[in-house]
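Engineer: Here you go, sequence then predicted model.
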Amino acid sequence: MIENTHERQFELLVKQMTWEADGVLSVSLVHPDGKSLPEWQPGAHIDLTLKGSLVRQYSLCGDPTDESLYRVAVLREQAALGGSEYVHEALRPGHRIHVAGPRNNFALIAAERYVFIAGGIGITPILGMIRLAESAGADWVLWYGGRRRQSMAFLDELESYGDRVNVVPEDQYGRLDLAAILDAPQDGTLIYCCGPEPLLAAVEERTASWPEGSLQVERFKARAVEAPAEGEQGFTVECHRSGRSVDVAAGCSIVDALASAGVRVPTSCRDGICGTCETKVVEGVPDHRDSVLSASEKAKGTCMMVCVSRSRTPRLVLDL
């Protein structure tokens, strides 16, 4: 499902940092030697190692046709675990930063019409999608909500698209009217939504009657998953390629159990939202607890995110 690009790791130079809105800084990154950067498509993100071993994922929001530069935008979050604080307080032009990716689990699928819904900093992956939809001649509309106009990033860039863009600051107009935006299922229409969890949950509820696959979402934080009523159970993971067998105890993640046995699986977020640890399933039934795979992908059971997901069967064979 996800292009496996976690092996792409390199050091980039911070070229420029720009205030895009109150509390939102964009960071432009270039190769120190002026080389072209790996190509990317709208919806992709990169991993930034900000200090020590602290890794955070940020959506690319620049121009995909510009191979010389990556741009991300970072919201200053007071309750965050240090990533946004580091960017706003310590990172500066001229610094070098370790990057991995790009990786895309929010790719734009070809469609006749798009409804883009963004909340706050959720506008970042949508920017490139709008460029692509516009260049493809697709019909599209953007509904962009935020607390205040001053806190909503990239409004200047969006002005050029005219009345296809609907900017809805909550302090002026209230919250996005999802009932009106998503009033009835529309054939040939895909909905792309990114933003805080309450917005995503509300959009998911409103689109329950739409055809399967109509809604595509990206989460910045993992969706809460209820633990099974019978409690956690241990199981065995067999590594198909190496032949190694590893017991995964209750309360221990697959990726940690594998690491203890000397089997390394690349990880980043460890919350089931970035897709770095996606692993193919050879046998067994995964207990999916990630926020990356769609319902149909989970039902197929051919891959899983081993940082958070577990097994519904006593034995799980992975392509490792």
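Structural biologist: Arrived safely. Numbers count the residues shown, from 1 in each chain.

Engineer: alpha carbons only for contacts and neighbour counts from here, please
Structural biologist: OK.

Engineer: Now do the SS call for the residue of the chain most remote from its centre.
Structural biologist: Distance from the C-alpha centroid of the chain, by Cα atoms, centre = their mean, peaks at Gly243 (32.7 Å). When classified by DSSP: H, G, I helix; E, B strand; the rest coil, Gly243 comes out as coil.

Engineer: Let me know the distance separating it from Val237.
Structural biologist: Relative to Val237, Gly243 is positioned 10 Å away (Cα to Cα, to the nearest Å).

Engineer: ditto for Leu200
Structural biologist: 33 Å.

Engineer: same question, Asn166
Structural biologist: Distance of Asn166 to Val237, given as Cα to Cα: 49 Å.

Engineer: Ok, Thr18 next?
Structural biologist: Counting by Cα to Cα, the gap from Thr18 to Val237 is 47 Å.

Engineer: dropping in the other structure now:
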Amino acid sequence: MSTSLNTLIVERVELATPEVIAVDLVDASGATLPVWEPGAHIDLHLPSGTIRQYSLCGDPADRQRYRVGILRDANGRGGSIEAHETLAPGVAVQVSVPRNHFALKEASAYLFVAGGIGVTPLLPMLRAVHAAGTPWQLVYGGRTRESMAFVEELAQYPAKRVSLLPQDSSGLIDLAGLVAHVAAGTALYSCGPGPMLNALEQVCMEAGKSAQLHIERFSAPTTQKQDGGGEQRAFKVELAKSGLTLDVAAGQSLKATLVKAAIPVPFSCEEGYCGSCETRVIGGEPEHHDSVLTPEEREEGKFMMVCVGRCKSDLLVLDL
């Protein structure tokens, strides 16, 4: 887990749609920013102290600024509303070093499926694969054409590559039809609302193409929310940096234990999908309940999301 933060200045705020702002962040001294690759996101520490994750949607080659797109969600937890109301040119904010759990892997071709604001992490991917000359296709759905952000940016690409499907005129994306035509060697990248991603996972599983699917979520899967983070057996957690050993009761979460002990962990989503609380595991067998790590990363057991994770062994040793 990286706790390194940079103080950046809001350079520009533009309306991408009536409900989406595009925010450019720069170093106040003009210094170059840490490198990032398509699929990366940052933790944005809002003025109130609230932490929210936003996908970087600008050009990775531009080391002078980060760009994020923020949808105003009236039914959310308040972070997006605060961002819309407080971020303005000249405002200073704390920003984490970019991290990437949605990295673009090499493939012979790509199919990108975006739902709403889920288009943001895909924009740098399009830029990369198009520059490389790799075949690709984007299918982008939204409630209405007016609600779909960054459509003007997509106009730079050949029309045959981009399909815009507003729900009010085109209906829902035909996920089964799309997946049926995904050839071997084609990577399918998708980001958007939970129901769309759940449906896409199901379609890919039924078609035997789950290994080709890569998704990023803005919320926890329904099944994950229902399992309560796996609060079953008690265990001890040893904090290597703090020199503490804490008891985690059977009915208590690891997160609650760390918060009670005032251990500085940057919790944000608290449901295991954002990656803010990713922590290195030094010893023990972590029990994963997140939707960030890949099956391979879970098997390795080197990192865990401590907001929802627990322990299968009696002792868990963390780099905290």
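Structural biologist: That came through fine. Every value quoted in this text rests on a predicted model; they were computed, and no experiment measured them.

Engineer: more crowded one of Leu200 and Val237 of the first structure?
Structural biologist: Of the pair Leu200 of the first structure and Val237, Val237 is the one with more neighbours under other Cα atoms under 10 Å, namely 24 against 21.

Engineer: what about the more buried one, distance to Ile126 of the first structure?
Structural biologist: Taking Cα to Cα, one finds Val237 of the first structure at 38 Å from Ile126 of the first structure.

Engineer: One more: Glu67 of the first structure?
Structural biologist: 19 Å.

Engineer: swap in Gly251 of the first structure?
Structural biologist: Counting by Cα to Cα - Gly251 of the first structure and Ile126 of the first structure are separated by 36 Å.

Engineer: With neighbour numbers in mind, choose between these two.
Structural biologist: Between Gly251 of the first structure and Ile126, Ile126 has the larger neighbour count (other Cα under 10 Å), namely 26 against 10.

Engineer: Tell me who's in contact with the alignment partner in the second structure of that one.
Structural biologist: Under the alignment (TM-score structural alignment), Ile126 of the first structure maps onto Leu122 of the second structure. The neighbours of Leu122 of the second structure, taking Cα atoms under 8 Å, 6 or more residues apart in numbering as the test, are 38-39, 57, 112, 114, 189-191.

Engineer: Tabulate those residues (a markdown table), appending secondary structure, neighbour count and distance to Val179 of the second structure.
Structural biologist: Listed next are the contacts of Leu122 of the second structure as a markdown table, based on DSSP: H, G, I helix; E, B strand; the rest coil; neighbours: other Cα atoms under 10 Å; distance: Cα to Cα, whole Å:
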| residue | secondary structure | neighbour count | distance to Val179 of the second structure |
| --- | --- | --- | --- |
| Pro38 | coil | 24 | 23 |
| Gly39 | coil | 23 | 21 |
| Cys57 | coil | 24 | 25 |
| Phe112 | strand | 23 | 11 |
| Ala114 | strand | 26 | 14 |
| Tyr189 | strand | 24 | 12 |
| Ser190 | strand | 27 | 12 |
| Cys191 | strand | 24 | 15 |
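
Engineer: wait, which of those residues is closest to Gly208 of the second structure?
Structural biologist: Here the nearest of these to Gly208 of the second structure, counting by Cα to Cα, is Tyr189; it sits at 15.9 Å.

Engineer: Show me what the closest one lines up with in the first structure.
Structural biologist: Using TM-score structural alignment, Tyr189 of the second structure pairs with Tyr192 in the first structure.

Engineer: isn't that match right next to Gly122, touching?
Structural biologist: No. With contact defined as Cα atoms under 8 Å, Tyr192 of the first structure does not count as touching Gly122 (10.6 Å).

Engineer: From what I see, Cys269 of the first structure and Val55 are in contact.
Structural biologist: Yes. Contact criterion Cα under 8 Å: Cys269 of the first structure and Val55 qualify, at 7.3 Å.

Engineer: mind checking the SS state of Glu11 of the second structure?
Structural biologist: Per three-state DSSP, Glu11 of the second structure ends up strand.

Engineer: residue contacts, it?
Structural biologist: Here Glu11 of the second structure is in contact with 23-26, 88-90 (Cα under 8 Å, 6+ apart).

Engineer: Shared with the first structure, which of the residues you listed?
Structural biologist: Of these, the ones still in contact in the first structure (both residues aligned by TM-score structural alignment, their matches' Cα atoms under 8 Å) are 23-26, 89-90.
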